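# mind folding the following:
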Amino acid sequence: MEFDVVIVGAGPAGLSAAIKLMQQAKAADKELMVCVVEKGSEVGAHILSGAVFEPRALQELFPDWKSMGAPLNTPVVHDDIYLFQSEQNAKKLPAMAVPKTMHNSGNYIVSMGNVCRWLAEQAEQLGVEIFPGFPAAGLIVEDNVVKGVITGDMGLDVDGSPKSSFEPGMELRAKYTIFAEGCRGHLGKQLLQQYQLDKACSPQHYAIGFKEIWDVDASHHHPGLVVHSAGWPLAKDTSGGGYLYHAENQQILVGLIIDLNYSNPHLSPFEEFQRYKQHPVIKQYLAGGKRVSYGARAITKGGLNSLPKMSFPGGLLAGCEAGTLNFAKIKGNHTAMKSGMLAAETIFAALSAEDAGGKDLTDHQQRFEQSWLYNELYCSRNFGPAMHKFGTFWGGAYNTIEQNWFGGKLPWTLKDNSLDHAQLQSASAAPAIHYPKPDNQLSFDRLSSVYLSNTNHEEKQPCHLKLKDASIPIRDNLPQFAEPAQRYCPAGVYEIIENDAGEAQFQINAQNCIHCKTCDIKDPAQNITWVTPEGPGGPNYPNM
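The predicted model follows:
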């Protein structure tokens, strides 16, 4: 199938790009064929975000979004910011001690899954073709030019041989392709390497973000209340923070974000999240409630310093695929939308000039640098490096001064050129961490959590978690790092088991995978590569 533009990923960046393309085409009375492919079973099925949403980009895309029924129903009414000093103590910070980027007046507590479903409806009304359940599995590259993507084969057995239900993938060809796969997209990863897009920037940095949705009693629910925290349960050398948002329908959204440059291989991000919910500040809202959904996702958080070149022959990177999240705000949805809209403007300008496609649209960088998106990322460029360099307390103090007194425009740039996966200490040198057993009221185990993510994969299919060298987990990672995949995976995918001879074996439970990409990022040997599984496999988040 041939299109003018193929977009990979029906998240906020991809859908905004599709909508902006069709809006421009309609205004110019020009016919345009745009296709969006999405690996989730439906639009929104793989979307996971906090989320406090800043409507700036949406306002540009649809000035009348309120009358159109966009699902932004809970305005933020109050911010509470805490420093958790211990498992029992916390200090609420005054507004003057909080970076202004953390204030949320004018923003909304939303389900980004539902926002994306709404955006998809608007895109389809404009003539965009959206294909959910069809993961883009491979690139079409001819004469060093990206010509589109190939969707994954379906109906393969575990050894890759065709079953009776076999259906080959389809070539989706385009003049230009926009890659908006989200954090650590597997095709984007190939593009970075093939076209050396990241050779002039700092290494990308990542975090893992957890989220649960809770139904709570009305007496515990305060619609529009936003709670953020730093400190406990994370150790001093582990940066990150927690959040708790009071959404609509007596629901609370709670989560913990942990930077993936942590050094202790005994650390389990999942268990840290379970501990977080036991703090009195969090417990007071969740006690007696019912957990109804769970998920986790890696976050691209390097910011401006880690942005790669976004153009290459035949296409563009957009949104979290490129790394446009503003971590100073803990927000990436409005920036992803704007990134997609800028990509659409660049490509439409090229197509309007009777461009046959395939060019390296290097003018996209200038369009980006002239936008409010660039200015926002520039002003927050030091936020992450300061936290990594000075720690949570002093890094937070630096960021408060820079943001509140200087508007993010101090005349220097801090950089963090370390690699997240290279920061682990040896297991013998790091302090052991003993996590309490779940109480099944506030804290839970992995498997019951994965159950709430509605994750499903066809079991008889090739494993989508590829090992470059199958011997590394037992030979290298186990003795040196106590094989951290057992702990950094939030879904129990990786286990060390014993065979009949009592020998350690590395087991991959791929059917549990919730597509967070943490293994692809944090494995110290960079031995694990995440690729798309068959068809619509993975989580099915209802309203994350």
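# drop to CA atoms for contacts and neighbour counts, all remaining ones
Will do.
# buried ones in the helix of greatest length in the chain?
Ranked by residue count, the top helix of the chain under DSSP state H comes out as helix 383-406. With burial defined by 16 or more other C-alpha atoms under 10 Å, the residues of helix 383-406 counted as buried are 383-388, 391-392, 395-403.
# for the most centrally placed residue in the chain, give its distance to A318.
For the chain, the residue lying nearest the average C-alpha position, counting by C-alpha atoms, centre = their mean, turns out to be I299 (4.0 Å). Going from I299 to A318 by C-alpha to C-alpha, to the nearest Å gives 14 Å.
# could I get the contacting residues of the residue nearest to the centre of the chain?
The contact partners of I299, by C-alpha atoms under 8 Å, 6 or more residues apart in numbering, come to 183, 206-209, 320.
# one more, for comparison:
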Amino acid sequence: MERESMEFDVVVVGAGVTGLAAACRLMQKAQEQEQELTVCVVEKGSEVGAHILSGAVMETRALDELFPDWKERDAPITCEVTAEDTLLLLNDSKGVKLPGFAVPKPMHNKGNYIVSLANVTRWLAEQAEALGVEVFPGFPASEILYHEDGSVKGVATGDMGIGADGEPKDSYTPGMELHAKYTLFTEGVRGHLGKQLLNAFALDQGKDPQHYAIGIKELWDIDPAKSKPGLVVHGSGWPLSDGASGGFFLYHDENNQVEVGLIVDLNYSNPWLSPFDEFQRFKHHPEIRQYLEGGTRVSYGARAITKGGLNCLPKMTLPGAFVLGCNAGTLNFAKIKGIHTGMKSGMLAAEVIADALKAGDEGGKDLTQYDDAFKASWLYDELYRGRNFGPAMHKFGTFLGGTFNFVDQNIFGGKIPLTLHDTHKDHEMLKPAAEARKIEYPKPDGKLSFDKLSSVYLSNATHEEDQPCHLRLTDPELPIRENLPKYAEPAQRYCPAGVYEVVEDANGPRFQINFSNCVHCKTCDIKDPAQNITWVTPEGGGGPVYPNM
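Predicted coordinates:
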């Protein structure tokens, strides 16, 4: 069966805040310039917001520009930050609270809001549709289409009804080709199409290698007597050790809920480290337990974070397309925020495209005028001021790195006259297991800490079982042949969903992939030391379904 095709002016891949902000701004510009534009957004989740997970504390700067009347439009952004604690956990029972003046200025959250990013994206999709954007959830873009001259022509959505053996089933339906003058790749962190474009067009040439973290989050209903709506708690230190870095958050939302999470930088060196288990024991610390004890865990999820910042930011334009938001790495790590920066990157692209099309552009060009718009924007200024934050933490550690960042941010305003670089690749940082301290994690108590499978259950992750595995091994024998003897096969531990197992049977150890557990965090694609795992889109609608994460 041949694929049918549809023509649009702009196709947006991914219904996150970046893509939806871009779509909305495109239609606004079309109205302002009295032009007609056709814009389509495709989303791999079963519904808009199903795959969206973030802390999240939101700065509304970009939203204020996009919809100045967002409050009147009943945006789900109502819990303003009222108080902040920044903690340094010294061990499993002690912690110190840092005074406000000792915290780098970008980490202060006055005027920001605690939100469910999944709900914010659902609201943005409603605004986009009201402006005339077509939004199609459950249709993952699985292939990039090219013109004969090599420029991007659009994307094709994935075929439906392919069996695990690779053969069409009775329910087979071919994907749809979506052709566009310009295609925006806003897939989020480590988008599999964005990854292909970075390589094919050498977009990151001359840049520091990109850096990532994994963020693991739970939503809890807590005792109303312990609820402090608007309280933001950030911190670092215990339980991470052996040079592993990262931090934690606990946000008091409305309706007696808290959002708690641990972020682990994926440049860690100990292959025995399990981010999931570090998170579970972290919740037992008295500073965190005081809020969670007696509460009920409601939801669970995990997501990689692109955190390299300006030094790692690739060229975001290419012939016929843009790579934007977290797919490129626009998160401001100094603020630990990427919502407003991702939105702004999409809005800038929308304005450049709308102006080009108004001037008679037929598409397929490399709209490098975006670079000028980007460098003239507050987005560039923010990322420039935060360029040293991550490299300082990686080079100098929590204490010295924190001191450097205090001086850089609070005294020099992010414009200290030097730029630090981190040229190590995250996947190359693991030590051999024999040279690392083996970590014994406590068993979960079922009250504050839990196992992976019960956690995955709360993510609502489901996949059609009879389909090809979407976690592709370049060399199927490598995990047992090389990763197991050298690194004790770390996929068993860095995956937060129990996807990867080493199973012993009569023929010896066997590498097993339980792809139906996958929560689409992309950590395996990033951290595998041999870069042997490639994450691709599964059949449409598969993956987690986050209600309000």
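# quick one: the helix or strand just after the longest helix of the first structure to chain centroid distance?
Past helix 383-406 of the first structure, further along toward the C-terminus, the next helix or strand under DSSP states H and E is helix 446-452. Centroid separation for helix 446-452 of the first structure versus its chain: 20 Å, with C-alpha atoms, centre = their mean, to the nearest Å.
# what are the buried residues along helix 446-452 of the first structure?
Of the residues in helix 446-452 of the first structure, those buried (16+ other C-alpha under 10 Å) are 446, 449-452.
# just put those residues in JSON lines and tack on distance to K331 of the first structure.
Shown next, in JSON lines, are those (distance: C-alpha to C-alpha, whole Å):
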{"residue": "R446", "distance to K331 of the first structure": "27"}
{"residue": "S449", "distance to K331 of the first structure": "25"}
{"residue": "V450", "distance to K331 of the first structure": "25"}
{"residue": "Y451", "distance to K331 of the first structure": "27"}
{"residue": "L452", "distance to K331 of the first structure": "25"}
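# and which of those is nearest to Y488 of the first structure?
Using C-alpha to C-alpha, R446 is the member of the buried residues of helix 446-452 of the first structure that sits closest to Y488 of the first structure, with 11.6 Å.
# my guess is that closest one contacts V493. True?
No: contact criterion C-alpha atoms under 8 Å: R446 of the first structure and V493 do not qualify, at 9.7 Å.
# so what's the alignment partner in the first structure of V17 of the second structure up against?
Alignment note (TM-score structural alignment): V17 of the second structure maps to P12 of the first structure. Residues near P12 of the first structure by C-alpha under 8 Å, 6+ apart: 116, 119, 319, 333-334, 336-337, 340.
# which of those still touch in the second structure?
Contacts from these that recur in the second structure, judged by both residues aligned by TM-score structural alignment, their matches' C-alpha atoms under 8 Å, are 116, 119, 333, 336-337.
# picking that back up, output the residue interval of the second structure matched by the longest helix of the first structure.
Helix 383-406 of the first structure lines up with residues 389-412 of the second structure when matched by TM-score structural alignment.
# quick one: distance of that stretch to the chain centre.
Relative to its parent chain, stretch 389-412 of the second structure has a centroid offset of 23 Å by C-alpha atoms, centre = their mean.
# nearest spatial neighbour of I47 of the first structure, chain-adjacent residues omitted?
In space, not counting the residues next to it along the chain, I47 of the first structure is nearest to G113; the distance is 5.1 Å by C-alpha to C-alpha, 6 or more residues apart in numbering.
# show me the residues around that neighbour that make contact.
Listed by C-alpha under 8 Å, 6+ apart, the contact partners of G113 of the first structure are 43-48, 541-544.
# same thing but 7 Å
G113 of the first structure is in contact with 44-45, 47-48, 543-544, counting by C-alpha atoms under 7 Å, 6 or more residues apart in numbering.
# and N261 of the first structure, how close does it get to A51 of the first structure?
Distance, N261 of the first structure to A51 of the first structure, by C-alpha to C-alpha: 23 Å.
# look up how far D416 of the first structure lies from Y398 of the first structure.
Applying C-alpha to C-alpha to Y398 of the first structure and D416 of the first structure gives a distance of 15 Å.
# what count of nearby residues applies to the residue mapped onto V110 of the first structure from the second structure?
Correspondence of V110 of the first structure to the second structure, assessed by TM-score structural alignment: V115. V115 of the second structure is surrounded by 24 other residues when neighbours are defined as other C-alpha atoms under 10 Å.
# once you drop chain neighbours, what's closest to the corresponding residue of the second structure for E369 of the first structure?
The equivalent of E369 of the first structure in the second structure is K375 (alignment by TM-score structural alignment). If you skip the residues right next to it in sequence, K375 of the second structure has D381 as its closest partner in space, 7.5 Å away by C-alpha to C-alpha, 6+ apart.
# where does that neighbour sit: helix, strand or coil?
Secondary structure of D381 of the second structure, reduced to three states by DSSP: H, G, I helix; E, B strand; the rest coil: helix.
# near it, how many residues? Count them for me, please.
So D381 of the second structure, with other C-alpha under 10 Å, has 16 neighbours.
# name the SS class of F249 of the second structure, please.
Relying on three-state DSSP, one would call F249 of the second structure strand.
# now swap in G154 of the second structure and tell me
The three-state label given to G154 of the second structure by three-state DSSP is strand.
# for it, which residues are in contact?
Neighbour list for G154 of the second structure: 144-146, 178-180, 183 [criterion: C-alpha under 7 Å, 6+ apart].
# map it onto the first structure.
For G154 of the second structure, the equivalent position in the first structure is taken to be G148, counting by TM-score structural alignment.
# enumerate every residue touching the nearest residue to that match once chain neighbours are set aside.
The shortest distance from G148 of the first structure to any non-neighbouring residue, by C-alpha to C-alpha, 6+ apart, is to R173 (4.4 Å). Contact analysis of R173 of the first structure by C-alpha under 7 Å, 6+ apart lists 1-3, 147-149.
# show me which positions of stretch 468-480 of the second structure end up buried.
In terms of neighbour count (16+ other C-alpha under 10 Å), stretch 468-480 of the second structure has its buried residues at 468-471, 479-480.
# do stretch 509-528 of the second structure as well
By neighbour count on 16+ other C-alpha under 10 Å, the buried set for stretch 509-528 of the second structure is 511, 513, 515-528.
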